[in-house]
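# coords please:
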Amino acid sequence: MAKSTTGQARFKIQRALGLELPGLGKAGALERRPYGPGVHGNKRKKISDYAVRLKEKQKLVFHYGLREKQLVTYVKQAKRNKTRAWMDTLLITLESRLNNVIFRLNWAPSMPAASQMVAHGQVLVNGKKVNKASFVVKPGDVLTLSEKGYKNQLYKQSVETPRLPSVPACYNVEASGENLKAKMIAEPMPADIPFEYNGQLVTEFYFKVK
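Sure, this is the predicted structure:
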C-alpha cells in the first residue's frame, strides 16, 4: 500500500495538479485557492511538455494510492495484453483493485480509508476475507463486509453521505438484511474514471516502458 498523506498534503497535491481527485477524500481543495501551492502558486507558469505528461500520470498515482513502481508494473502488464489498447487495460485494472472497488461503491470516503478497511480484514470477496488492496475483483465476484466492517463508522457515514454521486453500472448493489452487498457484473470501463484525465498523455509518458 502506498504511503499515506496528511489532509494538508492532499490539498496541496490537488492544487498542484489543478483538479480534485475523489480518491484523496478531500473536497474543496480548489475552492479557496484555485492555483498551485507555494508563494508563486498563483502566478502563471510555462511548463514543459514533460511536466504536462508527468502531471497526468501523477493523477493516477495519487488517486489510486499507488507507488511509482506499482504503476510501472501495471503499465508493463497492460502492454503485454494485446486484446485492446494498453491504456484501457491499465485503467480497467486500476478500477478493479479491491480498495478502489470499495471506494467506488461508496463504502469508504477515500482510497486510504478503503485500503485500511481491506488491510484490517473487514472486506469479504465471495465470503472470504481478502486483506490485499491490490486484489483484482472480477465479474461475478460478490463483495460484502465483516460484522466489524458494517459497524465501521466510516462505512456508515459513507453510505449516508456518499463521496461520489453514483455507483458505476458494472456493480449491482442490493440490501442483505440491514447491510449492503455488491456484485461486479461486468468489467469497469475507462469512462467510469471519476476525474478528468488525458490517457494519450499517460501513453506518451510511458512510451519507452516495455
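# going forward, measure contacts between C-alpha atoms and count neighbours the same way
Fine.
# how far is the lengthiest helix in the chain from where the chain is centred?
In the chain, with assignment by DSSP state H, the single longest helix is helix 49-63. Relative to the centre of its chain, helix 49-63 is centred 15 Å away, using C-alpha atoms, centre = their mean, to the nearest Å.
# To check against the first, give me the structure of this:
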Amino acid sequence: MSKRQESKYKINRRLGVNLWGRGKSPLNRREYGPGQHGQRRKKPTDYGTQLMAKQKLKGYYGNIGERQFRRLYDEAVRRRGDTGENLIELLERRLDAVVYRMKFVPTVFSARQFVNHGHVTVNGKRVNIASYQVKDGDTIEVRNKSKQMALVLEAVASGERDFAGYHEVDAGSLKGKFVRAPKLADVPYPVQMEPNLVVEFYSR
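You can find the predicted model right below:
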C-alpha cells in the first residue's frame, strides 16, 4: 500500500496540475494549492522549477520514494543515450506502471498494491515486486482468481484512459505484451513531463 493512498490528490493541488487526468481530482474544483497560503502565487526559481518537474514525475508513478527514484536516475545516467529518455523508459518498465498502462487497475496506487499482493504474472510466473523491470516481449497477465475483483472490473469498464501504443493488450483475457521501450513522446501523460529538468535537478 502506498504511503500516499488516502491523500494522493493533495499532490495534484500542491503541484497545480491534474496529474493523472482524473475527473474526481479536487483540482477540477479548486485550482490552487492546499492550506491557508495556497492561493498565493510567486514566480518559481530555476531550482523550484526543476524540483517541481521531479515531483511531478515521481508523483505520477505513485509517489516513488526518493532513494528508489534516485537509483533509477543513476541507472539512466549509466546507460547510453539521452538520460531523460532513459529515465522515462525505466519508469515505464516498472511492473506496476505496465499494469496501470494496460488498464488492469484504475490508478497507479492500486497498481502497486495489486502487484504486491501477487495478482499478476510475468511470462506465467507470479511476480509481486512493483519495481520489477519488464523486458521487451514479456507477457503480463492477471491471475485467473483475480480477474473478477471489483477493482479490475472497474478499470476494464472505465473509458478514462487509452492504451499505450508500445503494449499489445487483450482486454477480454486481461493479458498483454510489453512490445518495446517507449520514448517520452509515446507516453500518454495527461500533463507535460520535463525529464530534462529532472536531469538538471540531479546534476546541480
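# Tell me which helix or strand comes right after the longest helix of the first structure.
Sequence-wise, the next helix or strand downstream of helix 49-63 of the first structure (DSSP states H and E) is helix 68-80.
# what residue of the first structure matches up with R143 of the second structure?
Matched to the first structure by TM-score structural alignment, R143 of the second structure sits across from S146.
# wait, isn't its match in contact with L124?
Yes: the criterion here is C-alpha atoms under 8 Å, and S146 of the first structure meets it with L124 at 6.7 Å.
# okay, the two: which has more neighbours?
The neighbour count for S146 of the first structure versus L124, taken as other C-alpha atoms under 10 Å, is higher for L124 (20 against 16).
# what residues are up against the more buried one?
Residues counted as contacts of L124 of the first structure (C-alpha atoms under 8 Å, 6 or more residues apart in numbering) are 130, 143-146.
# Secondary structure added to these, as TSV?
Formatted as TSV, those follow (DSSP: H, G, I helix; E, B strand; the rest coil):
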residue	secondary structure
V130	coil
L143	strand
T144	strand
L145	strand
S146	coil
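# which of those does the second structure keep?
Counting by both residues aligned by TM-score structural alignment, their matches' C-alpha atoms under 8 Å, the members of the contacts of L124 of the first structure that carry over to the second structure are 130, 143-146.
# Is there a quick PyMOL command that grabs whichever of those are buried?
Buried residues among those (16 or more other C-alpha atoms under 10 Å), as a PyMOL selection:
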select buried, resi 130+143+144+145+146
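# and the gap between the counterpart of Y35 of the first structure in the second structure and G48 of the second structure?
Using TM-score structural alignment, the equivalent of Y35 of the first structure in the second structure is Y32. Per C-alpha to C-alpha, to the nearest Å, Y32 of the second structure is found 17 Å from G48 of the second structure.
# Check R93 of the second structure too.
28 Å.
# Which one's more surrounded, those two?
Legend: neighbour count by other C-alpha under 10 Å for R93 of the second structure and G48, higher for R93 (21 against 12).
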